[in-house]
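Engineer: Fold the stuff below for me.
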Amino acid sequence: MSARAWQCQSLLIGYPDAALVERAALLTSAASTLPTPVGGPLLRFLDHLRATPPGRLTADYVATFDHRKRCCLFLTYYGHGDTRRRGMALLELKQQYAAAGLSLTDEELPDHLSVMLEYSAICPAEGAALLTAHRAGLELLRLSLHDAHSPWADVLDSVSATLPPLVGDQRTAVAKLAAQGPPAEKVGLAPFAPLLEGLGR
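Structural biologist: This next block holds a predicted model:
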């Protein structure tokens, strides 16, 4: 179940291009087979996808994810900000994906939520551990999307529903992250620095 859910979520949290719209019927069929807490939010988002003009979808996506730091889809940003530690985390992720046979283009960063979910669909056990390790960032992203009344909040609700409930230290981490934000230090991100600069991170 989780692998199928993560594959659907991976596509739906990606850029809403024409290819995604063409897959809406297939994704609806897949989401309909998932338990209600996981599939229900995806079906709501798919209704929005079909009802919204493509130009509006893409404009909303850019306004949501490119212009709001609390709606950042690059999950290591929440834990490391623009620091040397983030550069190391990106390298480790890329190596982890390569070991599983998942290769990225030069334009893709390995900590993008869509990429993490794709990896999780391929390697469910390792993917669950990876998503859980980034749970504080995921939860802050989910809450921020709800605060912004974004339709993509449904996709994050679905992701959250595939993971264990937040407990103790995880709740504390989310609260701390929400209050303080990620650390800042714009050095030491090679070889990812040029791409990060282009993304405004």
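
Engineer: Please count neighbours and contacts with C-alpha atoms only from this point.
Structural biologist: OK.

Engineer: Quick check: chain neighbours aside, which residue is closest to residue 94?
Structural biologist: Excluding its sequence neighbours, the residue lying closest to residue 94 (Cα to Cα, 6 or more residues apart in numbering) is residue 110, at 5.8 Å.

Engineer: so residue 64 sits right up against residue 70, yeah?
Structural biologist: No: counting by Cα atoms under 8 Å, residue 64 does not reach residue 70; the two are 9.4 Å apart.

Engineer: buried stuff in stretch 166-181?
Structural biologist: 170, 173, 174, 177, 178, 181 (16 or more other Cα atoms under 10 Å).

Engineer: neighbours around the residue nearest to residue 94, how many?
Structural biologist: 25 (other Cα atoms under 10 Å).

Engineer: does it really touch residue 102, like I thought?
Structural biologist: No: if you go by Cα under 8 Å, residue 110 and residue 102 don't touch, sitting 10.2 Å apart.

Engineer: Check the gap between residue 2 and residue 122 for me.
Structural biologist: Distance check for residue 2 against residue 122: by Cα to Cα, to the nearest Å, it reads 10 Å.

Engineer: Please give the structure of this sequence too, so both can be compared:
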Amino acid sequence: MSTLRTRLRPASGRRARPGPEEPAQRGLLLRLLSLLLQYPDAELADERAALSAAVDALPPSAAAGHLAAFTTWFAAQPAEDLESHYVEVFDLRRKSSLYLTYYLHGDTRRRGMALLALAQTYRAAGWSADNGELPDHLPVVLEFAALAGPRAGEAPLRRHRRGLDLIHHALTDVRSPYADLLAALLSLLPRATDADLEAVAKLAAEGPPAEDVGLDPYSGTGFAPPGTFVPPAPAPPTLMPPVTGPMDSEARR
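Structural biologist: Here you go, the predicted model:
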């Protein structure tokens, strides 16, 4: 994370009308969210003090308050506990996956088209993610939003508002501190409508659209890309060799 200071600079992309925060401030909030929602590897864990300092320097706002609550927890945890918690809540739970098109399209052909359209949106803005993640991975979407500005840059976030709400609810249900990061993000977006709330409740109860019967939820065409952590299959039962006793020896004579 040697480039942390560079990545936290205010984005200089095209801007539309500012939101509740000044444009540079809004871009910084989105960049912090993008970093903090990434897998907490050793490099990110080593920069926790710098991230906490950046959050502490933010002007007061709802988003800044949620970020401060998260970084207080984040800075206090052993690095290995951060990694295991992240895998548990984001890789092993469908309702809190960070791949946004899953919530809108499920495991259907339309999801592939949505991923392609999102990648084309990035290219049209002169930006490409080079970290190997799918274009709908939330940290990637947040980085684009910080660079491209509130109108075009945040359009993918607004489009997937209902999925973001579901992730927030799922993280809240398991009492994960990452719920604060989703709460911070949602505070930057337009308020949910009654139709949004109804759709989120339905999504939580029924799941996203389904098309591919029998699809492995962790295969390359599921909501997580190849290489995502997959629990190992249970080992087959161990067969014990037969016990040889005196009677068996007699029978073989």
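
Engineer: ok, now how distant is the counterpart of residue 75 of structure 1 in structure 2 from residue 249 of structure 2?
Structural biologist: Using TM-score structural alignment as the criterion, the counterpart of residue 75 of structure 1 in structure 2 is residue 100. Using Cα to Cα, one gets 66 Å for the distance from residue 100 of structure 2 to residue 249 of structure 2.

Engineer: Look at those two and report which has more neighbours.
Structural biologist: Each of residue 100 of structure 2 and residue 249 had its neighbours counted (other Cα under 10 Å), and the higher figure belongs to residue 100 (28 against 9).

Engineer: and that one, what is it in contact with?
Structural biologist: 136, 137, 138, 160, 163, 164 (Cα atoms under 8 Å, 6 or more residues apart in numbering).

Engineer: which residue packs closest to the third one, ignoring adjacent ones?
Structural biologist: If I follow you right, that is residue 138 of structure 2. For residue 138 of structure 2, the nearest residue in space outside its immediate sequence neighbours is residue 98; the separation is 5.4 Å by Cα to Cα, 6+ apart.

Engineer: Next: the fourth one.
Structural biologist: Using Cα to Cα, 6+ apart and skipping the chain neighbours, the partner closest in space to residue 160 of structure 2 is residue 100 (6.5 Å).

Engineer: Where do the helices of structure 1 begin and end?
Structural biologist: According to DSSP state H, structure 1 carries its helices in the segments 2-12, 18-22, 24-32, 36-51, 54-65, 76-80, 84-99, 113-122, 124-133, 135-147, 153-161, 168-180, 193-199.

Engineer: which residues of structure 2 does the fifth one align to?
Structural biologist: What that stands for is helix 54-65 of structure 1. Going by TM-score structural alignment, helix 54-65 of structure 1 sits over residues 79-90 in structure 2.

Engineer: which residues are in contact with the matching stretch?
Structural biologist: Outside stretch 79-90 of structure 2, the residues within contact range by Cα under 8 Å, 6+ apart are 39, 40, 41, 42, 45, 74, 96, 97, 98, 171, 176, 229.

Engineer: Mind putting the contacts of residue 100 of structure 2 into TSV with distance to residue 85 of structure 2 and neighbour count?
Structural biologist: Formatted as TSV, the contacts of residue 100 of structure 2 follow (distance: Cα to Cα, whole Å; neighbours: other Cα atoms under 10 Å):
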residue	distance to residue 85 of structure 2	neighbour count
136	22	23
137	18	20
138	17	23
160	24	16
163	21	28
164	19	25
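
Engineer: coming back round to it: pull the number of nearby residues for the residue nearest to residue 138 of structure 2.
Structural biologist: Residues near residue 98 of structure 2, counting by other Cα under 10 Å, number 25.

Engineer: pretty sure it contacts residue 140?
Structural biologist: No: under the contact definition of Cα under 8 Å, residue 98 of structure 2 does not touch residue 140, with a separation of 9.9 Å.

Engineer: Now for the nearest residue to residue 132 of structure 1 once chain neighbours are set aside, how many residues are close by?
Structural biologist: Nearest residue to residue 132 of structure 1 in three dimensions, chain neighbours excluded: residue 163, at 7.1 Å (Cα to Cα, 6+ apart). Residue crowding around residue 163 of structure 1 was assessed by other Cα under 10 Å; the count is 14.

Engineer: Return the distance of residue 212 of structure 2 relative to residue 102 of structure 2.
Structural biologist: Here residue 212 of structure 2 is placed at a distance of 13 Å from residue 102 of structure 2 (Cα to Cα).
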